[in-house]
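Q: Fold the following.
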Amino acid sequence: MSEQLNEFSATAITENQLVPWPRVAAVAAMVSFSLPTFITGLEVSQGLSAIDAVWALVWGSVIILIIGAVMGAIGANSRMSSYLLVRVAFGDLGASLVNIAFAISLLGWFGININLFAGAVSRLALEVWGQNLPTIGLAIFASICMTITTIVGFKAINLLATLLVPVLAFVTFLLARSAFETHTLDEIMAVEKTATLTIGDGISAIVGAIIIGAIILPDITRFVRHWSGAVYAAIIAYMIVQLVVMAAASLAGSVSGKTDILDIMLDLNLGLGAFAIVIAGSWVLNSLNPYTTVLSIKATFPGLSSRWLAIGLGAVGVIAALLNILDSFVTFLFYLSVIFIPVAGVIIIDWALIRPAAYTIDTLENNRPINVPGFIAWAIGAMFAVLASEMLLPTLTGIAAMDAVILAGIVYTILAWRNRIEVSS
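A: As a prediction, the model looks like this:
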């Protein structure tokens, strides 16, 4: 089992581990079917007029697609996880800091999703069946199931996703269809709402909720046979499934006037569908969180046991959820996520322009300790992202996360360009 969970955390994927790209796309799509995606689509639609919400959903998905497709293609080409890519881009010492930040963030989101899962299932059980299930027991049980899935590794996550995607696609279809049973599309688009967001705010909400998954997409696209499969997986996950899921939530929310996705589904007699989305979507999403956390820690500390690391991370996540310390942790996680978003800008530029030949597993045998230009670019991008998020600096695109990625890429290009031929040769 430890060989399974190791999942080539310190090495490249071998030929016999490759799978057809639709199987990888199923995993990426399952993340888009998760409860947070429905909630994001609903929140954006509630804060914008119908036409502005459409633009926000489309452009937010396009941005995520671009970043996810490029990062996924890099992972497919190199056969390395996102954390090994960080080692190539930032050096061994630099990668330790970045990967620890990744691990803390992903572990925190594991605990938050456990909390969300337990509360939602407890409420649905009471509403649908009149059963009062304790949230503590649900949280512990969910954590155990998700940790076991993590321990088995990508094959278990992939099998789970492949089986559940059709179910969740059907539930999403029912949710969207329910909106058209009482209203036409023209009527839905004509619903008057007081705008509390700008289109830029809506796009930022979508990008902020999904972009971390796009940055770490190499963790699963490294299993595809060709880089084009990674692009196809990104298209299906971000421009089809994610867009449809958020649109379905938006349509149902516009018709019902309610702001809680579970309230909406219960009103539409989709209680069992709500169970499917909460349980299935959360299971795959929260199996991926500790899975990628293990990859990040193993990439930095390869001597640790993968099995016990996964068990320990699962225990820490559920304890944090049970102690209810995650409410105050959410703000910290938000800023942590914003801070490492510019990592994508450095990796993409390093791979595309500065050192394309360096993105092989052989580079890690004599890897540099730290890439100073990369760290400077990351620091500038991260500082800008934080200040822009606090509205202390204006944004060029209206989306702080995108500005940070672009800024980090530009700064890194300027600082590293003179070494391009020397390093790439």
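Q: switch to C-alpha atoms for all contacts and neighbour counts from now on
A: Will do.
Q: next SSE after the host helix or strand of residue 314?
A: Per DSSP states H and E: residue 314 is located in helix 306-322. Per DSSP H and E, the first helix or strand lying C-terminal to helix 306-322 is helix 326-340.
Q: which SS class is residue 3?
A: Using DSSP: H, G, I helix; E, B strand; the rest coil, the structure places residue 3 in helix.
Q: Now do it: how many residues are near it, please.
A: By other C-alpha atoms under 10 Å, 12 other residues sit near residue 3.
Q: cool, and residue 256?
A: Residue 256, neighbours per other C-alpha under 10 Å, totals 15.
Q: Can you name the residues that contact it?
A: residue 264 (C-alpha atoms under 8 Å, 6 or more residues apart in numbering).
Q: And the helix holding residue 314, what does it pack against?
A: helix 2-6, helix 82-129, helix 135-152, helix 282-300 (3 or more C-alpha pairs under 8 Å, 6 or more residues apart in numbering; DSSP states H and E).
Q: What residues sit buried inside the first one?
A: To tie it back to what came earlier, the one meant is helix 2-6. Across helix 2-6, burial judged by 16 or more other C-alpha atoms under 10 Å covers 4, 5, 6.
Q: which one of those is nearest residue 99?
A: Distance to residue 99 across the buried residues of helix 2-6 (C-alpha to C-alpha) is lowest for residue 6, with 16.3 Å.
Q: The closest residue to that closest one other than its chain neighbours: neighbour count?
A: Leaving aside its sequence neighbours, residue 6 sits nearest to residue 306 (C-alpha to C-alpha, 6 or more residues apart in numbering; 5.9 Å). For residue 306, the count of nearby residues is 24 (other C-alpha under 10 Å).
Q: Here is a second sequence; please produce its structure as well for comparison:
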Amino acid sequence: MRYLFYSIVILYLMPDDTQSLILDLKKYTMNKNNVTSGEDYAFKPVPLNARSNLFTVTLIRIGIMTALAQFMLGAMLGHAMTFGEALLATFLGSLILEFVSLGLGIAGAREGLSTSLLARWCGFGRLGSVLIGLVIAVSLLGWFGVQNAVFANGLNYAFDGQLGFAWSAAISGMVITVLVAFGFRALSWTAKIAVPLFFFVIAWISLILLEGHNIVALITSAPAGTPLTLGAAATAVAGGYIVCALTTADISRYCQNERHVFWMVTWSIIVGEFIVNSIAILIAHALNTDDVVSIMTQTAGVLGLLSVILSAVKINDVNLYSSSLAFANTVEGVTGKKWRHTWLTLGLGIIGTTLSIMGILEEFTRFLIILGVVFPPIAGVMLVDYYILRTSRQLFDAARAEQKLPTEASTPQIGWLAVFACVVGTLAGLGIKFGIPSLNSILVAGLVYGGLAKINPSLRSSRI
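A: From the prediction side, this is the model:
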């Protein structure tokens, strides 16, 4: 719990941790803790000897936070707000992401479990966690299909339309699917290649677009678009990556300790939110438009195409990876059978690829955005249960010592109180007209769950 508060204390940024990141950068190829086996620990804790290094997990996380969608968000803020207002909105939204990511990320690293498995012992129970896993799996599989369509369009353009969209989507989708079938190792390989290349390409394109403009003048210039309120802007920042925050444990379970989680989350937010948003805001002011990504990709020729492909690759591998983990928990929770992660990944990848080929996902995107509203309350309930109520703390401690899953002897089948709190939190996020909706929903869900559990502890432990 203490690391949640340290995240806003500057004295936490110790030189030895910065040196640790540098040492990991130099030594990651020789790190004995890298995952070298085919085991991806979908149904059990990640042991300490299978954990990865700080550089690898941070690079994977940065890859998630720096897709072209982030440039779209930054451009939207820049077109509707001044530079200072846009950065303030970025800061407020990032605080929510930092809080949720750190809370769930530290829990994931401590217990070695993915988000959907953690939910089983953080208020939702066995079948409740099945529901959480299903929501995560459907959402991320949908976004996999959306991003695959982006990748396919870029691939088809590269071949002058000779492949056609359907074949391009099939090729791009199956390439990513086969990669992710290798598990966490695939995320590591992809991140080490795609993230540096993506930043090189984006930096080059940004220099081209900003050439001849006075940076100080751009910072002080007035926005050209329709004004956006601070609350709406901060919600857009937090909402854009709230699913990523909720699934932080899927990656942080490979962190060696809690400080590595802090650095992984903090560096990814600094790079993904502040640096990328700042560049996009300046470009939006320079071009007087929020359609920055189209201009970036269309005016930069091969580099623009490469930025599209790299962006889709590095975000889509994580989309499919977390979707397969969540669905694995869903299948095991319903049937009691533990399907191999590799086969689940291949199956889900084929489904997502097929949906993108059929064009269904163009209509599905609105549903995915609406679905994202339910994620903040889930995080609120899990954080309150794990850090304040500590419902399963003894189970976690005993399981950690034996490096196995906690026993389900005293775990409810469905945590009705957690489900009820999520419903109330979602309604609050949608209905309360002041403040930041994402934060409102987290706070209301957490307060309802924690308050009712304190008043009547039997509510959270009731069984069906």
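Q: After superposition, what is the TM-score?
A: The TM-score (TM-score structural alignment, normalised by the length of structure 1) is 0.89; 410 aligned residues with a C-alpha RMSD of 2.5 Å.
Q: The helix holding residue 314 of structure 1 aligns to what range in structure 2?
A: Alignment of helix 306-322 of structure 1 against structure 2: residues 341-357, by TM-score structural alignment.
Q: Residue 387 of structure 2 matches what in structure 1?
A: Matched across to structure 1, residue 387 of structure 2 falls on residue 352, judged by TM-score structural alignment.
Q: From residue 359 of structure 1, how far out is its match?
A: 10 Å (C-alpha to C-alpha, to the nearest Å).
Q: Comparing these two, which residue is more hemmed in?
A: It is residue 359, of residue 352 of structure 1 and residue 359, that has more neighbours when counted by other C-alpha under 10 Å, with 23 against 13.
Q: Which of the three states applies to residue 78 of structure 2?
A: helix.
Q: State the number of residues packed around it.
A: With other C-alpha under 10 Å as criterion, residue 78 of structure 2 counts 35.
Q: For it, which non-adjacent residue is spatially closest?
A: residue 281 (4.1 Å).
Q: List the contacts of the one you found.
A: By C-alpha under 8 Å, 6+ apart, the residues touching residue 281 of structure 2 are 74, 75, 76, 77, 78, 79, 83, 86.
Q: On the three-state scheme, residue 226 of structure 2 is what?
A: Following three-state DSSP, the label given to residue 226 of structure 2 is coil.
Q: For residue 39 of structure 1, see how far away the aligned residue in structure 1 for it is.
A: By TM-score structural alignment, residue 226 of structure 2 lines up with residue 195 in structure 1. As defined by C-alpha to C-alpha, residue 195 of structure 1 lies at a distance of 18 Å from residue 39 of structure 1.
Q: of these two, who's got more company?
A: Each of residue 195 of structure 1 and residue 39 has its neighbours counted (other C-alpha under 10 Å); residue 39 has more, 19 against 14.
Q: hang on, isn't the more buried one packed against residue 258?
A: No: contact criterion C-alpha atoms under 8 Å: residue 39 of structure 1 and residue 258 do not qualify, at 11.8 Å.
Q: in what helix or strand does residue 244 of structure 1 lie?
A: helix 242-256.
Q: so that helix matches what in structure 2?
A: Per the alignment by TM-score structural alignment, helix 242-256 of structure 1 matches residues 273-287 in structure 2.
Q: what sits up against stretch 406-424 of structure 2?
A: Where contact means C-alpha under 8 Å, 6+ apart, the residues beyond stretch 406-424 of structure 2 that reach it are 120-121, 123-128, 374, 377-378, 381, 395-396, 398-399, 444-446, 448-449, 452-453, 459-464.
Q: Then stretch 328-336 of structure 1?
A: Contacts of stretch 328-336 of structure 1 (C-alpha under 8 Å, 6+ apart): 101, 105, 108, 109, 112, 386.
Q: Compute the distance between the last one and residue 404 of structure 1, please.
A: In other words, residue 386 of structure 1. In terms of C-alpha to C-alpha, residue 386 of structure 1 sits 9 Å off from residue 404 of structure 1.
Q: Pick out whichever of those two has more residues nearby.
A: Neighbours of residue 386 of structure 1 and residue 404, each counted by other C-alpha under 10 Å, are more numerous for residue 404; the result is 31 against 21.
Q: check contacts around the alignment partner in structure 2 of that one.
A: When structure 2 is aligned by TM-score structural alignment, residue 404 of structure 1 is paired with residue 441. Counting by C-alpha under 8 Å, 6+ apart, residue 441 of structure 2 touches 376, 377, 380, 425, 426, 427, 428, 429.
Q: Kindly indicate the member of these with the most neighbours.
A: Busiest of the contacts of residue 441 of structure 2 [other C-alpha under 10 Å] is residue 425, holding 33 neighbours.
Q: That residue pairs with which position in structure 1?
A: Residue 425 of structure 2 maps onto residue 381 in structure 1, by TM-score structural alignment.
Q: After the helix or strand hosting that match, which helix or strand is next?
A: Residue 381 of structure 1 is part of helix 372-389 when elements are defined by DSSP H and E. Once the chain leaves helix 372-389 of structure 1, the next helix or strand it forms, by DSSP H and E, is helix 400-416.
Q: so residue 245 of structure 2 touches residue 94, yeah?
A: No: using C-alpha under 8 Å, residue 245 of structure 2 makes no contact with residue 94, being 10.4 Å away.
Q: got the contact list for the counterpart of residue 139 of structure 1 in structure 2?
A: Mapped onto structure 2 by TM-score structural alignment, residue 139 of structure 1 lines up with residue 169. Taking C-alpha under 8 Å, 6+ apart, we find residue 169 of structure 2 in contact with 148, 149, 151, 152, 153, 353, 356, 357.
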